[in-house]
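Visitor: sequence first, predicted coordinates after that:
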Amino acid sequence: MSIVVASEVATALASRGAVVALESTIICHGMPYPKNLQMAMEVEAIIRDNGAIPATIAVLDGVPHVGLNNEQLKRLAISGRQFQKTARRDIVHVIASGGNGATTVSATMFFAHKVGIPVFVTGGIGGVHRHGEQTMDVSSDLTELGKTPVAVVSAGVKSILDIPRTLEYLVVYFLFAVFHR
């Protein structure tokens, strides 16, 4: 799989500079245009103001991109829901079909790790959906946290989810992982 890494991201990684990965689902699926573009640019500016290089991640025309320029950010913001919400399980399909993907936490972690970015910042992670004990609707973000070595800085679990069951899932998942290594 070929991944396009923006030159400033590649330069920072090569010199062991600070790089922060960012998801793109919030841009395409979280807010309407133009607020989504304004938010994306403000977040990138905050990261730059604190001495790091932002690396927003998305799949554009079947090619994963780590680090987007302003035109690419604008394309995401304007296209919105035309970009497929892309979790790790969706990556192969989006790439193989030449599609456009807005990366979720799990896909962003996957690509960040592939190129050597150790830190990822997001607003909220996915979790166990309400009535998840019946539907088994559990975000792939949770399993990705346990298998991909990227530090995730987050405000926590999204409030629309079943927070107690999400915490229960995380505790059981991590205890299982610790005792079965």
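Guide: Here it is on my side, so go on.

Visitor: could you use CA atoms for every contact and neighbour count after this?
Guide: Noted.

Visitor: can you map out the strands along the protein?
Guide: Applying DSSP state E to the chain gives strands spanning 4-5, 19-22, 53-60, 63-66, 84-86, 101-103, 119-122, 151-154.

Visitor: most tightly surrounded among the ones you listed?
Guide: Comparing the strands of the chain by mean neighbour count (mean count of other C-alpha atoms under 10 Å), strand 101-103 ranks first with a mean of 30.

Visitor: quick one, longest helix in the protein?
Guide: In the chain, with assignment by DSSP state H, the single longest helix is helix 163-179.

Visitor: what helices and strands are in contact with it?
Guide: On a contact count with 3 or more C-alpha pairs under 8 Å, 6 or more residues apart in numbering; DSSP states H and E, helix 163-179 meets helix 140-147.

Visitor: what are the contacting residues of the helix it packs on?
Guide: Helix 140-147 is contacted by residues 87-88, 104-106, 109, 125-127, 152, 170, 173-174, 177 when judged by C-alpha atoms under 8 Å, 6 or more residues apart in numbering.

Visitor: nearest to Ala45, of the residues you listed?
Guide: Set against Ala45, the nearest of these by C-alpha to C-alpha is Val152 (19.3 Å).

Visitor: try it against this one:
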Amino acid sequence: MNKYLDICEEVKDAINRKKAVVALESTIISHGMPYPQNVEMAKHCEAIVREYGAVPATIAIMDGKIKIGLSDEDLKILATAENVTKVSRRDLAQVLSEKKLGATTVATTMICAELAGIKFFVTGGIGGIHRGYEQTLDVSADLEELAQTDVNVICAGAKSILDLPRTLEYLETKGVCVIGYKTDYLPQFFTAESEYRLNTRMDCVEDICSLIHTKENLGLKGGVLITNPIPKENSMDKSYIDTLIEKAVKEANEKGIKGKEVTPFLLAKIVEESHGASLKANIALVYNNAKLGAKLAVAYCNE
């Protein structure tokens, strides 16, 4: 595996000493936000993880290697290059073998984090069942990865551009434990509230870590999904954002946009229609998740 892993010394030392490490994805940098906000967001996320006592490990595919822990130069390349491949599980071997530049999705970041021995991963929102599933059978690889890969994911729920009831049902079928952190309901990415009730609520990181340790002791596969609502002061009006989403989904359908191109298109369209308000919300929820992820990683290592 050393043939493919390029782990920076800071992260390698933390892993070897069993210190808290938090993985961070790179698709949010290359495909999720415009430049220079994407670089500023990535650097600030890493700073928040450090502030709360953990080591950040941003992951990408570069020069035929899975790079775990990126330099400032690496971040800028990902943020500005036009040929960055969005890498999911199906693409990982190809992008590595062809030595292409690749940004890791939730699914691929989980795979790479597990290869390196990293237990916690912070993202914005996971993928899920896409709207119009009856016609397209479009299911994000993130859900299957949560069912089989032992990395615990902190997010602001599933992206609200998705079919959320079906997404929750799929996770339940796959046996994925979904925890609401200080909430009884699934957060909807841009908004803190929703009508979709969760089975499990936990209000302190120690309880979540105890559950994770118990799951591991039982030998149960897959990750735990910790959903963390966007701070109320940053939450968008639900009816307003839902209207923008409906409009963006309609346009994507009319243009025939499919597969892994759907989410970047919808998010960019919503940023445009909201005059940047959704981008501010997206950045705020990622920072909030980085804080919780670092706290969880530290508490887990201290148990």
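Guide: Looks like it arrived, so ask away. Worth saying up front: this structure is predicted, and the values here are computed from it rather than measured.

Visitor: returning to that earlier point: can you select the buried ones from the contacts of helix 140-147 of structure 1 in PyMOL?
Guide: Buried subset of the contacts of helix 140-147 of structure 1, written as a PyMOL selection, criterion 16 or more other C-alpha atoms under 10 Å:
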select buried, resi 87+88+104+105+106+109+125+126+127+152+170
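
Visitor: now, the most widely separated pair of the contacts of helix 140-147 of structure 1?
Guide: Thr104 and Ala177 (23.1 Å).

Visitor: could you give the angle of the longest helix of structure 1 to helix 140-147?
Guide: Put simply, helix 163-179 of structure 1 runs at 30 degrees to helix 140-147, going by axes from the mean of the first three to the mean of the last three C-alpha atoms, to 10 degrees.

Visitor: run the chain-centre distance for helix 163-179 of structure 1.
Guide: The chain centre lies 21 Å from the centre of helix 163-179 of structure 1; the measure is C-alpha atoms, centre = their mean, to the nearest Å.

Visitor: tell me the buried residues in that helix?
Guide: 163, 165-166, 169-170.

Visitor: turn those into CSV, including distance to Pro118 of structure 1.
Guide: Listed next are these as CSV, based on distance: C-alpha to C-alpha, whole Å:
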residue, distance to Pro118 of structure 1
Ile163, 26
Arg165, 28
Thr166, 24
Tyr169, 24
Leu170, 21
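
Visitor: so how far is Asn288 of structure 2 from the aligned residue in structure 2 for Leu73 of structure 1?
Guide: Under the alignment (TM-score structural alignment), Leu73 of structure 1 pairs with Leu75 in structure 2. According to C-alpha to C-alpha, to the nearest Å, Leu75 of structure 2 and Asn288 of structure 2 sit 21 Å apart.

Visitor: next one: Met110 of structure 2
Guide: Distance from Met110 of structure 2 to Asn288 of structure 2, by C-alpha to C-alpha: 20 Å.

Visitor: same question, Cys155 of structure 2
Guide: Between Cys155 of structure 2 and Asn288 of structure 2 the distance is 9 Å, computed by C-alpha to C-alpha.

Visitor: repeat that for Ala79 of structure 2.
Guide: Counting by C-alpha to C-alpha, the gap from Ala79 of structure 2 to Asn288 of structure 2 is 21 Å.

Visitor: higher neighbour count, the two?
Guide: Remark: of Ala79 of structure 2 and Asn288, Ala79 carries more neighbours, 27 against 21, as counted by other C-alpha atoms under 10 Å.

Visitor: contacting residues for the more buried one?
Guide: 29-30, 34-36, 38-39.

Visitor: who wins for most neighbours among those residues?
Guide: For the contacts of Ala79 of structure 2, the largest neighbour count, defined by other C-alpha under 10 Å, is 28 neighbours, found at Ser30.

Visitor: trace that one over to structure 1, please.
Guide: Aligning on TM-score structural alignment places Ser30 of structure 2 opposite Cys28 in structure 1.

Visitor: would you confirm that that match contacts Phe83?
Guide: Yes - counting by C-alpha atoms under 8 Å, Cys28 of structure 1 does reach Phe83; the two are 6.7 Å apart.

Visitor: what's the overlap in contacts for these two?
Guide: Shared contacts of Cys28 of structure 1 and Phe83, counting by C-alpha under 8 Å, 6+ apart, come down to 76, 102.
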